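**Student:** predicted model follows, preceded by the sequence.
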Amino acid sequence: MDTDLMLVLGLAISVLAIPSLLSAFAESRAPRAGAIMVLIGGVLVVVALTQKPSGYTFAEIPEVVFSVIGRFIN
């Protein structure tokens, strides 16, 4: 799997976990699904950051996201 794709998937999964976490905390129940999603997303981001030799900067992240989206649209 491409490091750019891993980074984008990890970020997307982590962002999608936020509503699940908030819902679980609001209903006073254990946030199991949200925690698993954050764990998976975090692992994908860390693997992407460690596998790319030059790493990523915060300025590169929007460009990487749009390039991955562009690859799937074309």
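**Tutor:** Looks like it arrived, so ask away. Bear in mind the structure is a predicted one, so any value in this text is a computation, not a measurement. Numbering: from 1, shown residues only.

**Student:** C-alpha only now, for contacts and for neighbours.
**Tutor:** Fine.

**Student:** for the chain, which segments count as helices?
**Tutor:** Taking DSSP state H as the test, the helices found in the chain are 3-26, 32-51, 61-73.

**Student:** redo those helices as a markdown table? Include mean neighbour count.
**Tutor:** As requested, these are exported to a markdown table (neighbours: other C-alpha atoms under 10 Å):
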| stretch | mean neighbour count |
| --- | --- |
| helix 3-26 | 17 |
| helix 32-51 | 17 |
| helix 61-73 | 12 |
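
**Student:** can you give me how far stretch 27-34 is from the chain middle?
**Tutor:** 20 Å (C-alpha atoms, centre = their mean, to the nearest Å).

**Student:** please list the residues outside it that contact it.
**Tutor:** Contacts of stretch 27-34 with the rest of the structure, by C-alpha atoms under 8 Å, 6 or more residues apart in numbering, involve A17, I18, S20, L21, A24, F25.

**Student:** take a look at this one as well, against the first:
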Amino acid sequence: MNDDDPFLTEEDLALRAEVQLLRQEHADLDASIEALGHVPVPDQLLIARLKRKKLALRDEIVRIEGRILPDIIA
């Protein structure tokens, strides 16, 4: 399904846009965590906080995707 699917509601399109933003933020956090791991004395507390935020973003992405694509009973 792509964004020009005539069966998508405005809400679905808005949710897809939100997921894209969250995925970008998730990727940015991943890059930040990777970069912080390469400094001579990494700030482990900051890295742990970023990892928790990254996990929270992942949970939010999964929750929103569940609203876009509800479970189909086979």
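**Tutor:** Everything's here; your move. Here the structure is a predicted model, which is why all the values come from computation and not from measurement.

**Student:** hang on, the earlier thing: and which of the contacts of stretch 27-34 of structure 1 is nearest M6 of structure 1?
**Tutor:** Using C-alpha to C-alpha, the shortest approach to M6 of structure 1 within those belongs to A17, at 16.4 Å.

**Student:** aligned partner of R63 of structure 2 in structure 1?
**Tutor:** R63 of structure 2 maps onto V47 in structure 1 when the alignment is built from TM-score structural alignment.

**Student:** I should have written H38 of structure 2 there, sorry.
**Tutor:** Across the two structures, H38 of structure 2 finds its equivalent in A26 of structure 1, going by TM-score structural alignment.

**Student:** could you check the distance from A35 of structure 1 over to G10 of structure 1?
**Tutor:** 13 Å (C-alpha to C-alpha, to the nearest Å).

**Student:** can you check Q51 of structure 1 too?
**Tutor:** Counting by C-alpha to C-alpha - Q51 of structure 1 and G10 of structure 1 are separated by 14 Å.

**Student:** cool, A33 of structure 1 as well?
**Tutor:** Distance, A33 of structure 1 to G10 of structure 1, using C-alpha to C-alpha: 15 Å.

**Student:** try A30 of structure 1
**Tutor:** Computed as C-alpha to C-alpha, the A30 of structure 1 to G10 of structure 1 distance reads 22 Å.

**Student:** so what corresponds to Q20 of structure 2 in structure 1?
**Tutor:** Counting by TM-score structural alignment, the partner of Q20 of structure 2 is V8.
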